[in-house]
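A.B. asks: Got a sequence here, can you build the structure:
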Amino acid sequence: MIDNNKKKVRIMAFAIPPVPRPEHVSPEQVIDFDIYALQAENGEYQTLISRLLHARDAPNLLWTPQNGGHWIASRAAVMEEVLESPERFSSRQISVIGPMNPSPPFAPLQIDPPDHNQYRKLLGLAMSPKSIEVLGANARVLAIELIEGFKKRGECEFIGDFAAHLPIAIFMSMVNLPAEDRPELLRISELLVRNESLVATLQANQQLSAYTMQKIAERRANPGDDLISHLIRAQVGGAPMTDHTLIGMINLLLLAGLDTVASMMGFFACHLAQDVELRQQLIVDPRLIRGAVEEMLRRFPITNLARLVVADCTLAGSVLKAGEMILLPTAAAGLDEQRYDNPQDVDLQRKPCINATFGGGAHRCLGAMLARVELNIFIEEWLPRIPDFQIRPGTELHVHSGSVAAICQLPLVWGVT
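C.D. replies: Next comes the predicted model:
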């Protein structure tokens, strides 16, 4: 399940040796689990997470010596309690590896209530239903253009040819960035979320912050109606935000917009390429697409959230100490058989319910509505044009695991008439 050779390289890069089990952790809770070294082949990332964390009689709260030692919530109910209890579990640190936490911090993601809401409101206008309707219309035009561009080839590399383009185009329209900046932004975002070297990750973060600071300076000199100009003019507590805070907020928007939706889209396409029956259902009755998106969001979560324990407390019958970290692999929540019957199945008859795919509590993803729109548009425009497609025979799919899981490459093929 874990490639030891790659794991050794990864540990050398991050230089974080395993740590001893603390006295307050029972031996039954210990699992050798490294979220940065999981090797999920053939796209089965969520299944691998479930198999590792949902073993028979496994505790609902586990502990690993990897990455400095941290807790792991393995069940949906435990994750919900953590996400809804910011007074015990802070978002100030969102990575179990200390140096991997963003600098400048991502606002409002790394700001706890009640201050969190002041910053969240500043982004509300950009994520309003009216704004998302406009963004969705633009995304649909681009989706059709991209699909028509490679449809007659009978093949594409889905991530690079489609999934990576749709979210970045939407983000760039929100903040009014020039189209020629797209390759550089894609390069930096790829380094930030896919790099296995801590040094390289920190360098990429510096590059992104330098780019963002340049754009802030440009908008101060020539303000407009875009989101960056709006944030520069905004006030929190009666004063404008500092450059440090602005950089963190814009960096968050960039990475969330570029990487998360594209990664989720990759898992959707991977499943649709293999589930012929589901494809046919959606082609025959497109009204089912919205429900299918919700069910696949439940089935294929990709984020691994983390929280800092800020006070000694009890969780799932265990004592946690202030200063410890807890990891929340949302894939384990989506495939929790204690919450869902036959969780591995994509079942269009399943009754929708709130899940952890977009987080929870005060920090529930502000862009969830926009992400849903993008995912719906992908299926609505793809299936009528390319109804019968498959993963290129002989392909071995590899998934990168980290704060966000992603299929690295997804070659698709289909017949051309």
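A.B. asks: CA only for contacts and neighbour counts going forward, please
C.D. replies: Noted.
A.B. asks: quick check, R290 in a helix?
C.D. replies: Yes - assessed with DSSP: H, G, I helix; E, B strand; the rest coil, R290 lies in a helix.
A.B. asks: and the closest residue to it other than its chain neighbours, what does it touch?
C.D. replies: Taking CA to CA, 6 or more residues apart in numbering, and ignoring the residues beside it in sequence, R290 has N376 as its nearest neighbour in space, at 6.4 Å. Under the criterion of CA atoms under 8 Å, 6 or more residues apart in numbering, the contact list for N376 reads 289-290, 293.
A.B. asks: Next, the structure of the following sequence, for comparison with the previous one:
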Amino acid sequence: MNADVPNYDRVAKPAHVPDELVVDFDYFHPPGIDEGTVYTAWRRLHDGPDIVWTPHNGGHWILTRAEDIRWVQETYQTFSHEVFTIPRGASPVRMPPLTVDPPLHARYRAVLNPSFTPKRVQALGEQVRALTIELIEKLRPLGRCEFVGQFARIMPVTIFLGIVDLPLDRRDEFVEWAVGYIDASDQPTKDHYLGKVVAYLREVLDARAAEPGDDLLSRIAGWRGNPRFGGEHEVIGMAMLVFFGGLDTVANMLSFTAWHLAEHPELHRRLRDDPSIAARAAEEYIRRHGLSNTGRLVKHDVTYKGVTFKADEMVMVPISMSSMDDRLHADPLTVDFDRETPAHDTFGNGPHKCVGAPLARSELSIFLEEWTKRMPAVRLDPAHRPHSHSGSVNGVSSLHLEWDI
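C.D. replies: Got it, this is the predicted structure:
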């Protein structure tokens, strides 16, 4: 195989990997996902060793326990974020600050941080609430909806497009590009959508450089004038990171949350009767539904828990496995609004903690308030089974809901 092409095939087990740690697990197609959800499929790994190795997608390690996931997230000197996709290609996509380790990553975070300050998030919250109410009021008289397409990929995406000042009438096209890239399990498909995103963002960044505004992409374009500017890959990389992050993750969190509420009307009623618990409930839904399955590049040999990670190997950090770890969370699959829980790992730990976390929390909390206040008890449509999927981001492919009107 060409070294520039990521290897999605199975590979032979390296000699240093013990036989008892090998699992037949393809994270794009986890066994059992068609019988339940992406989470029940992943959780089967908890039946085995804490750390396992799979020959799929070029071969890589998988961490299954919260303490190990956090250890890798925080030990960036050994487990680098400069390559975060599995399978690994020889020419990885660079998206600073995501793909830059400390201390250099801080310079790129400084470009993004001003768009997510408490003051900015509070101001955006007013827009989130108004749009959430508008969408709910349109849906309620219909008695049914496909939640992913009719709500989840509208509300947070519309807010994001305002942050970056991109045209709202191209929302569906942008979502198609982002989801197509993130969910692709083959390189030609990834390259197809990545090409569209890069070409578009180059045009936008050039336009913002010529006529800057008060938006995030203008701030990114302005990095070209910074004395520490290291090349065009930094600007396009930051723009890509923002683009992909803004168009997919919150939509999936909203969808998993709506799915769960449809199956648990008692929680819907509790939120309706006591909206003051919405922020706490949102945090519990965020804990329960870890989304990202990203990789780390091993920089040098290290032995941990009796497992030897070799330099240049890849280690997968599946956040959902931390969310479902019964060593950290009692009865972890249960959504408990009264849970006295330790800090979860959904937004990451260490220097690469998600910059958009405050906005995501706000959006989910507002959704819970308005959805449970304005909608009657919602249930799954028995004619359409919901579907979830696995990949670099866990997600909901379709969610058909119905209610009495």
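A.B. asks: any idea which of the contacts of N376 of the first structure is closest to M264 of the first structure?
C.D. replies: Closest to M264 of the first structure out of the contacts of N376 of the first structure is V293 (10.6 Å), distances taken as CA to CA.
A.B. asks: so where in the first structure does stretch 235-253 of the second structure end up aligned?
C.D. replies: Residues 246-264 of the first structure are where stretch 235-253 of the second structure lands when matched by TM-score structural alignment.
A.B. asks: got the contact list for that stretch?
C.D. replies: Applying CA under 8 Å, 6+ apart, the contact partners of stretch 246-264 of the first structure are 102-108, 159, 163-164, 166-168, 170-171, 186, 189-190, 193, 208-209, 212-213, 228, 231-232, 300-302, 371, 374-375, 404-407.
A.B. asks: in it, what counts as buried?
C.D. replies: Neighbour counts using 16 or more other CA atoms under 10 Å place 246-264 of stretch 246-264 of the first structure among the buried residues.
A.B. asks: got it, and stretch 153-173 of the second structure?
C.D. replies: Using 16+ other CA under 10 Å, the residues of stretch 153-173 of the second structure that count as buried are 153-161, 163-166, 168, 171.
A.B. asks: Show the end-to-end separation of stretch 18-35 of the first structure, please.
C.D. replies: The first and last residues of stretch 18-35 of the first structure sit 13 Å apart, counting by CA to CA, to the nearest Å.
A.B. asks: do stretch 51-64 of the second structure as well
C.D. replies: Termini of stretch 51-64 of the second structure sit 6 Å apart (CA to CA).
A.B. asks: now it: which residue numbers in the first structure?
C.D. replies: Taking TM-score structural alignment, stretch 51-64 of the second structure hits residues 61-74 over in the first structure.
A.B. asks: Identify all contacting residues around the matching stretch.
C.D. replies: With CA under 8 Å, 6+ apart as the criterion, stretch 61-74 of the first structure contacts 16-21, 25, 29-34, 53-54, 59-60, 75, 78-79, 96-97, 315-316, 318, 324-329, 332-333.
A.B. asks: Show me where the stretch 51-200 of the first structure has its strands.
C.D. replies: Assigned by DSSP state E, counting those that start in this stretch, the stretch 51-200 of the first structure shows strands spanning 61-64, 70-73, 89-90, 155-157.
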